[in-house]
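Visitor: Sequence first, then the predicted structure:
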Amino acid sequence: MKLLILGGTRFLGRALTEAALQSGHEVTLFNRGKTDTELFPEVEKLVGDRGGDLDSLKGRNWDAVIDTSGYLPWTVRESAEILMDAAGHYTFISSVSVYDELEELGIDEDHSVGQLSPERLDELKGMETAEAIKAQYGELKFLCEKEVERAFPDRSLIVRPGLIVGPYDFTDRFSYWVNRIAKGGDVLAPGRRDKSVQFIDVRDLAEWVLRMVESKTIGTYNATGPETELTMQEFLNRCKETVGHEADLIWVDEKFLVGHEVNGWTDMPLWIPDSFNMKGFLTVDIRKALDAGLKFRPLEETISDTFAWESTRNVTEQKAGLDPEKEKAVLIDWTQKGL
């Protein structure tokens, strides 16, 4: 299969490229040529920019396209229109962030999504800062889906992952817990022990997406994991069993954390306070993907491989997770109050 990957050298794109090459596919990458350019010397690399420089995509043909890098509908429209007669199948990597009304458990693919008015969309087009646009990330992703479906009717696959984790994940969200547990000592654990969490190993996602592309599957699929419910307590305990037997989990009440300005998701990755009324965000229904063959490697493998990769990094500032001094201060206050 001749496969075009929009992206291809960073995290999911990297995992997709590796899986495709291992399966014997002929891979072409399209990206700006700025990240990990030494990777995959054996593949064809087209240099361009989704923001306007798409000339290298013109006059070519592929069996299928996998789009890992689109989140602005106007740029997705441009590339999809160029490729609509150049490829037989188009896979767009979207996100479960498209959904709204997140207070409901078990969000499936038919759940309501966030919408943008035409006026708001026009405002976003004129914004120059990425942060302003990312505030509407989910709504924009959904509009990207629509652009793909419009250009590739009955020839498109929409994949909505949750949190993607594993080696080469530079967000520091999952790896915060792996590194913190490995460090040992008193570890602040947030809120309810039985709170559900969801994530998917990037390699499991990539391998499944590739199989879906090979079979020319169409439709929309949630894609996160694991297969059965995983609680925060079980996740942290399995981190302890894998990398950090010396860690001591100290469970701190949600109200106390919020009162000490410990933020969900950023300070405590994978944790969203109950008060946010977003329990559906980490309990997404993945039965459709499971029926389509989505499978998962052991959690311990994801933890250990992530830790091994993290040990090779030289990072001076983490993008997510609680500052060590703040963690220490909160735990001291929690203990002194006898809570």
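Guide: On my side now, so go ahead.

Visitor: okay, CA-based contacts and neighbour counts for the rest of this
Guide: Will do.

Visitor: how close does the closest residue to Asp169 other than its chain neighbours sit to Leu102?
Guide: Using CA to CA, 6 or more residues apart in numbering and skipping the chain neighbours, the partner closest in space to Asp169 is Phe11 (6.0 Å). Separation of Phe11 from Leu102 (CA to CA, to the nearest Å): 27 Å.

Visitor: likewise Ala132?
Guide: Distance from Ala132 to Leu102, by CA to CA: 22 Å.

Visitor: Tell me which of those two has more neighbours.
Guide: Neighbours per residue (other CA atoms under 10 Å) separate Ala132 from Leu102, with Leu102 holding more: 21 against 11.

Visitor: Tell me the secondary structure at Lys240.
Guide: What DSSP: H, G, I helix; E, B strand; the rest coil gives for Lys240 is helix.

Visitor: The nearest residue to it once chain neighbours are set aside: what's it in contact with?
Guide: Closest residue in space to Lys240, ignoring its immediate chain neighbours: Ile181 at 6.1 Å, by CA to CA, 6+ apart. When contacts are counted by CA atoms under 8 Å, 6 or more residues apart in numbering, Ile181 touches 187, 236, 239-240, 243-244, 247.

Visitor: from the residues you listed, which is closest to Tyr137?
Guide: Leu236 (28.9 Å; CA to CA).

Visitor: State whether that closest one is indeed within a strand.
Guide: No: counting by three-state DSSP, Leu236 is located in no strand; its state is helix.

Visitor: putting a second one here so we can go through both:
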Amino acid sequence: MKILLIGGSYFLGRVFVLMAHSKHELTLLNRGHYSMASYVHQEFTLDRHDLAALASLPAENYDVIIDCCAYEKGDIETFCTHFPGTFQHYLLISTVDVYKHRTDKIQDEDQPYEDLHYAGEVGQYIDGKIQVEKELIALAQSQAFSYTILRPGMIYGPFNYAPRESALIARACQDQPLYHFANADGTFQLVYVKDVARAILQVIDKPTQAIFNVVSPEKITYHQIASRILSTLDKEALLTEQDLDTAIQEGYPLPFPLFSQECESYDSSRLIDTYDFQYTPFDTGMNETVQAFLPVFMPQK
């Protein structure tokens, strides 16, 4: 299969390339922050908003476009207008954050979009993802191509540049304690980066015009994350109960929701039922993640 991957050379895109390059002919289009040229058929370095550079690409036919970096209204329409090649299917990586928040409902793919506009970068991110989803659906109808939208939850795993699990792994590698909080009742859902990559591979192998949540059904707590990291490192003694105020004063990393009122529940059954999809157990995924980060935080002497 001939695939054009837009963006995503840091985290999800990098893992996808490592998993897909031996099976598919990959062309990458990104800004060149991290080259994957040795793994792919060809790689073009450009910004998708540089219309002249976009129009200068070879006019090739692709089976599928995988878009990891559409964040703003107009991103997909501009690409489709100026891209000189053709394609059969468009797969957009979106986010579960597009759903209306704090409804106390389990968020399946038919739940409504968020209609509140949050301040700051988070609000811009949510608004942008909603706009590009709507844009893709409208373009697919008017230009007669098929599409899939994948909505991952919080992604963890090797190469994650967001300071989430990596911040906790770094502390543990430096023999600093990892905390659990007696007053934190939040449970949240994550998804292993390799599972998102596998979901992409299964969808493009048998394309379905649909929207899919990509999030593990497992409910996770801070205690589970800290325990699994420390168990993998054989440092269970570093697990410490702490009160939240003290942790905040110390600048302790708190990248996940702490309380139940902050947490959303997502239904992942559509992907499971459609593709017989199986998620990696959290313990397995976090074990692999810790092992992947060890050369970064505990380099060999």
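Guide: Thanks, I have it. Bear in mind that the values here come from a model prediction, so they are computed numbers and not experimental data.

Visitor: coming back round to it: neighbours around the residue nearest to Asp169 of structure 1, how many?
Guide: 21.

Visitor: report the longest helix in structure 2, please.
Guide: With DSSP state H setting the assignment, residue counts place helix 120-143 as the longest helix in structure 2.

Visitor: Can you list the buried residues in that helix?
Guide: 125-133, 135-137, 139 (16 or more other CA atoms under 10 Å).

Visitor: Same question for stretch 81-88 of structure 1.
Guide: Within stretch 81-88 of structure 1, the residues scored as buried using 16+ other CA under 10 Å are 82-84, 86-88.

Visitor: Stretch 244-258 of structure 1 too?
Guide: 244-245, 247-249, 251-252, 254, 256-257.

Visitor: quick one: the helices in structure 1?
Guide: 12-22, 73-83, 118-125, 130-134, 137-151, 173-183, 202-214, 232-243, 254-259, 287-291, 299-310, 324-336.

Visitor: what's the fifth one aligned against in structure 2?
Guide: Just to be clear, that refers to helix 137-151 of structure 1. Structural correspondence for helix 137-151 of structure 1: residues 125-139 of structure 2, per TM-score structural alignment.

Visitor: mean deviation of the matching stretch from structure 1?
Guide: Once the two models are superposed, stretch 125-139 of structure 2 sits on average 1.0 Å from its counterpart in structure 1 (mean CA distance after the TM-score superposition for structure 1).

Visitor: which residue sits closest to Thr221 of structure 2, ignoring its sequence neighbours?
Guide: Of all residues not flanking Thr221 of structure 2 in the chain, Thr187 sits nearest, at 5.0 Å (CA to CA, 6+ apart).

Visitor: Quick one: residues contacting the corresponding residue of structure 1 for the one you found.
Guide: Under the alignment (TM-score structural alignment), Thr187 of structure 2 maps onto Ser196 of structure 1. Applying CA under 8 Å, 6+ apart, one finds that Ser196 of structure 1 lies in contact with 229-232, 282-283.

Visitor: Nearest to Gly191 of structure 1 among the buried residues of stretch 244-258 of structure 1?
Guide: Using CA to CA, those come closest to Gly191 of structure 1 at Glu254, 4.5 Å.

Visitor: any idea how far the closest one lies from Arg193 of structure 1?
Guide: 11 Å.

Visitor: Thr35 of structure 1 now?
Guide: For Thr35 of structure 1, the distance to Arg193 of structure 1 - CA to CA - is 39 Å.

Visitor: Please say which of these two ends up with more neighbours.
Guide: Per other CA under 10 Å, whichever of Thr35 of structure 1 and Arg193 has more neighbours is Arg193, with 16 against 12.

Visitor: quick one: contacts for the residue positioned nearest the centre of structure 2?
Guide: With distances taken as CA atoms, centre = their mean, the residue of structure 2 nearest its centroid is Ile155 (4.7 Å). For Ile155 of structure 2, the contact set (CA under 8 Å, 6+ apart) comprises 190-193.

Visitor: any chance of these in JSON lines, plus neighbour count and distance to Pro281 of structure 2?
Guide: Conversion of those to JSON lines gives the following (neighbours: other CA atoms under 10 Å; distance: CA to CA, whole Å):
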{"residue": "Leu190", "neighbour count": "19", "distance to Pro281 of structure 2": "10"}
{"residue": "Val191", "neighbour count": "23", "distance to Pro281 of structure 2": "9"}
{"residue": "Tyr192", "neighbour count": "28", "distance to Pro281 of structure 2": "9"}
{"residue": "Val193", "neighbour count": "26", "distance to Pro281 of structure 2": "12"}
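
Visitor: Still touching in structure 1? Go through those.
Guide: On the basis of both residues aligned by TM-score structural alignment, their matches' CA atoms under 8 Å, what survives of these in structure 1 is 190-193.

Visitor: contacts for stretch 267-285 of structure 2?
Guide: 106-109, 157, 192, 195, 199, 202-203, 212-218, 228.

Visitor: and the residues you listed, which are buried?
Guide: 107-109, 157, 192, 195, 199, 203, 212-217, 228.

Visitor: Could you pick out which of these are located in strands?
Guide: Cross-referencing these against strands under DSSP state E gives 107, 192, 212-214.

Visitor: which non-adjacent residue is nearest the equivalent of Glu43 of structure 2 over in structure 1?
Guide: Mapped onto structure 1 by TM-score structural alignment, Glu43 of structure 2 lines up with Lys45. Leaving out its chain neighbours, the residue that sits closest to Lys45 of structure 1 by CA to CA, 6+ apart is Leu29, at 4.8 Å.
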